[in-house]
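K.L.:
predicted model and sequence follow; I will ask about them next.
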Amino acid sequence: MHMKSLTALTLAAPASALIRFGCSQLVVERLDPLVTPGVNPSPHLHQIIGGNAFNVTMNAEDGDIGEMATCTTCQFSEDFSNYWTAVLFFKARNGTYHRVPQVPNVGFEGQKGGMTVYYMQDGLANYEQTSKVTAFKTGFRMLIGDASYRTKEEANRFRQITYTCLQDLGTRYPETMDFPKEPCPAGIMANVRFPTCWDGKNLDSPDHMSHMSYPELGTFENGGPCPESHPVRVPQLMYEVIWDTSKFNDKELWPEDGSQPLVWSMDDTSGFGSHGDYMFGWKGDSLQRAMDSPCYVNCPMLATQSIEEMNKCSVPNVVDEVVDGWLESLPGFSGGEHA
């Protein structure tokens, strides 16, 4: 979808909820309290946004992170959830790696890296946003994507994890499942959309995915019904992460054979291993109230904070390693293997 479509959505001013907001960077660290709780460091590097209750364990029995956090990097200051993805690196012709910086979306200038988050009653293509959804519950968490996937056949399991080669910051199409093969003038947007049907019982599952499902047919946008096994319709959660690959568009730096030089922090050069993690942490019933209200992009009924306040929230690094500058290997790897 091109930015003009988002503008049209804003002008349509429907009666139901779609909220879109920026979140600054909380920390860039080799921790993953969802997939490898208690493991310090985790196998690969992540970039995390949201509340400052983020830590190495975050077991469900530890309590409500919406109550434990004292600040958040997100615009809506009642949202203490944590959201994270892998980290994108550029691999130069000489074999060294450099972390690709993140830049804010249009409208969030001044935000320190991070990403843009959406909660929708319907997909962006539905201007009216007419569906009723049940907000996530305290303790809810989920994962979409698989860090080990390297082929399109594997990645087809996840229908809505894509990339957009940005001609400018308003570009929204076309989307591909693998990394763009040519330099992108304004960088690359990594799009992560989560399943929207919940079993209504489990706040998590052993693989962090089985308690969730796509609709019976197609994706969230076509309005298909949820399967009987997962009957509860929840908001479409979506991440947009803009990686400023434009800094590395000089093909003299690219591999001599011209192959694309981007690699995820789990040593994935295909792009098919893209994934996103989520831990719900909205305070009280604030998300449900927003989803039940005429909130559209902005939401006057939710408490908000300035970009300056968002940028102030952070947590200290607990893993002692260098992740910036030119690196001989990816964090957690040595000579192409995990350290």
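P.N.:
Alright, I've got the coordinates.

K.L.:
C-alpha from now on. contacts and neighbour counts both.
P.N.:
OK.

K.L.:
ok, residue 201 - how many residues close by?
P.N.:
By other CA atoms under 10 Å, the residues close to residue 201 number 9.

K.L.:
check the secondary structure at it for me.
P.N.:
Three-state assignment for residue 201 (DSSP: H, G, I helix; E, B strand; the rest coil): coil.

K.L.:
which non-adjacent residue is nearest it?
P.N.:
residue 211 (8.0 Å; CA to CA, 6 or more residues apart in numbering).

K.L.:
residue 195 versus the one you found, what's the distance?
P.N.:
10 Å (CA to CA, to the nearest Å).

K.L.:
of the two, which one has the most company?
P.N.:
residue 195 (25 against 21).

K.L.:
check contacts around the more buried one.
P.N.:
Counting by CA atoms under 8 Å, 6 or more residues apart in numbering, residue 195 makes contact with 144, 212-215, 220, 236-237.

K.L.:
would you state the helices of the stretch 151-300 of the chain in chain order?
P.N.:
With helices called from DSSP state H, counting those that start in this stretch, the stretch 151-300 of the chain shows them at 152-155, 286-291.

K.L.:
tell me the buried residues in the shortest one?
P.N.:
Going by neighbour count (16 or more other CA atoms under 10 Å), the buried part of helix 152-155 is residue 155.

K.L.:
show me the contact partners of that helix.
P.N.:
Residues outside helix 152-155 that contact it (CA under 8 Å, 6+ apart) are 145-146, 149, 177-178, 272-273.

K.L.:
turn the helices of the stretch 151-300 of the chain into JSON lines, columns for distance to residue 53.
P.N.:
Listed next are the helices of the stretch 151-300 of the chain as JSON lines, based on distance: least, CA to CA, whole Å:
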{"stretch": "helix 152-155", "distance to residue 53": "32"}
{"stretch": "helix 286-291", "distance to residue 53": "18"}
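
K.L.:
which one of those helices lies closest to residue 200?
P.N.:
helix 286-291 (15.2 Å; CA to CA).

K.L.:
put this next to the previous one:
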Amino acid sequence: MRSSPQRLSALLLGSALIAGVLGVGTIAAAADPDNASPSSAVAGHTGHTMAVSTQASGDDPDGDGYIPANPQVTGVTPSDVEPPSAYFHEFQANCSVTHTAPDDPIVYPGQPGKSHDHTFMGNTSTNASSTTDSLFGGQTTCKAPGDSSGYWMPSLFKGDTKILPVGPQVIYYKAGVTDYTSVRPFPKGLRYVVGNPMQSAEEFQKHPGFVEGWECGESFKNVDFPQNCPVGSQLNIRMQAPSCWDGKYLDTPDHRSHMAYPGVKAGTNRNVCPSTHPVALPMIEFKMAFPADGDMSQVRLASGRGYSFHYDFFNAWDERTLKAMVDHCIVGGLQCDPRGYDQNQPNRGAVLNADYRLP
């Protein structure tokens, strides 16, 4: 049975979610006033709220939406250290599209067909019934066989034709905090949603994960789809995920409150995790490219307009492989490819062999 403090937290979060459904603006976790700027270090997002659906599943047998980490990570103080100068601290997890389906094992676990259509990358088996155990060690379209994670986003349509990204898509794993040496690997089974299919255009533009919006040709930073894209060009979007974890839950009912974006610590120029979410994890950044060009007036997402873009992540990396990549590339201050190799610093070597596996 959940302890009293945890039960109180659950009730408070439930009240916040109900307020959101009723249209009352809420912030799921406010910034630490002594640590970060309130504009960026937030776990939730003010405004429209995505529908919350909790149901018993393999990872959540009581169906309350909370999946506790085991073990939990405690005693962490967010680092505000200024590390050695390193312009890059990242690696790529290049993954191709596997399939599409109206499934979402995070928002609608065990409920096939209930979601809008999603385009899946990475693990080839991802469906409404996916769990940590079913994904872990599974087949994947990511270049590194050790990455069996599930990645998905709303499908893109032009009229009634579904437009799928072609080839490996760039999924960055970066340091979202200034002290890149404090970043640690994702816990097995962590999952979350980035963005909100019900967000307004303004909310999308002001979202802390917004990078450059929709782009094609010479048209940049569009909140919605451009009206036209040069023939032969691609439609691109980049969006960053929160990278600060509360250390307690692998998922929460709104699929966001256990995660937060770092913020600038008062009196400094350093990005630091808030004390409510002190554990620095890799910051995922989707960089998607869709082969859509010409007249874009009929382009839409399965979730709606361009500003409804969002994506989901379900961690099922082989733990040794992910730790090796994080330690060498992020903590090591390198700009790595999917093998964990920085071509600008060849003397540092690679993490993975020619088959993208740990040697």
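P.N.:
Arrived safely, thanks for sending. Just so you know, these numbers come straight off a predicted model, no measurement behind them.

K.L.:
TM-score for these two?
P.N.:
Once the chains are laid over each other, their TM-score by TM-score structural alignment, normalised by the length of structure 1 reads 0.67; 253 aligned residues with a CA RMSD of 2.8 Å.

K.L.:
pull the contacting residues for the residue nearest the centre of structure 2.
P.N.:
In structure 2, the centroid-proximal residue (CA atoms, centre = their mean) is residue 241; its distance is 4.1 Å. Each residue near residue 241 of structure 2 by CA under 8 Å, 6+ apart is listed here: 194, 209, 261, 283-285.

K.L.:
same check for those, but in structure 1.
P.N.:
Counting by both residues aligned by TM-score structural alignment, their matches' CA atoms under 8 Å, the members of the contacts of residue 241 of structure 2 that carry over to structure 1 are 194, 283-285.

K.L.:
circling back to that earlier point, nearest to residue 303 of structure 1, out of the helices of the stretch 151-300 of structure 1?
P.N.:
helix 286-291 (9.3 Å).

K.L.:
in the stretch 51-200 of structure 1, which spans are strands?
P.N.:
82-86, 88-91, 97-99, 102-103, 115-120, 141-145, 161-165, 175-176, 188-193, 197-198 (DSSP state E, counting those that start in this stretch).

K.L.:
between those strands, which one is closest to residue 285 of structure 1.
P.N.:
Judged by CA to CA, the one of these that comes nearest to residue 285 of structure 1 is strand 115-120, at 14.6 Å.

K.L.:
mean per-residue distance, the closest one to structure 2?
P.N.:
Aligned to structure 2 and superposed, strand 115-120 of structure 1 gives a mean residue distance of 1.1 Å (mean CA distance after the TM-score superposition for structure 1).

K.L.:
what range in structure 2 does that strand sit on?
P.N.:
Aligned using TM-score structural alignment, strand 115-120 of structure 1 spans residues 169-174 in structure 2.

K.L.:
contacts for the matching stretch?
P.N.:
For stretch 169-174 of structure 2, the external contacting residues (CA under 8 Å, 6+ apart) are 89-96, 282-289, 330.

K.L.:
of those, which belong to strands?
P.N.:
Using DSSP state E, the subset of those located in strands is 90-92, 282-289.

K.L.:
what is the nearest of these to residue 167 of structure 2?
P.N.:
residue 289 (9.4 Å).

K.L.:
quick one: neighbours of whichever residue in structure 1 pairs up with the closest one, just the number.
P.N.:
Residue correspondence to structure 1 (TM-score structural alignment): residue 289 of structure 2 is matched to residue 242. A count of nearby residues for residue 242 of structure 1, using other CA under 10 Å, gives 27.

K.L.:
which residues touch the nearest residue to residue 242 of structure 1 once chain neighbours are set aside?
P.N.:
Nearest non-adjacent residue to residue 242 of structure 1, counting by CA to CA, 6+ apart: residue 189, 4.4 Å away. Residues in contact with residue 189 of structure 1 (CA under 8 Å, 6+ apart) are 163-166, 240-243.

K.L.:
just put those in a markdown table and tack on distance to residue 52 of structure 1.
P.N.:
Below are the contacts of residue 189 of structure 1 laid out as a markdown table (distance: CA to CA, whole Å):
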| residue | distance to residue 52 of structure 1 |
| --- | --- |
| 163 | 29 |
| 164 | 30 |
| 165 | 32 |
| 166 | 31 |
| 240 | 21 |
| 241 | 20 |
| 242 | 22 |
| 243 | 23 |
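
K.L.:
pretty sure residue 208 of structure 1 sits against residue 141.
P.N.:
Yes. With contact defined as CA atoms under 8 Å, residue 208 of structure 1 reaches residue 141; the gap is 7.1 Å.

K.L.:
which of the two has more residues huddled nearby?
P.N.:
residue 141 (24 against 18).

K.L.:
identify the single longest helix in structure 1, thanks.
P.N.:
helix 3-12 (DSSP state H).

K.L.:
can you give me the offset of it from its chain's centre?
P.N.:
22 Å (CA atoms, centre = their mean, to the nearest Å).

K.L.:
which of the residues in that helix are buried?
P.N.:
6, 9.
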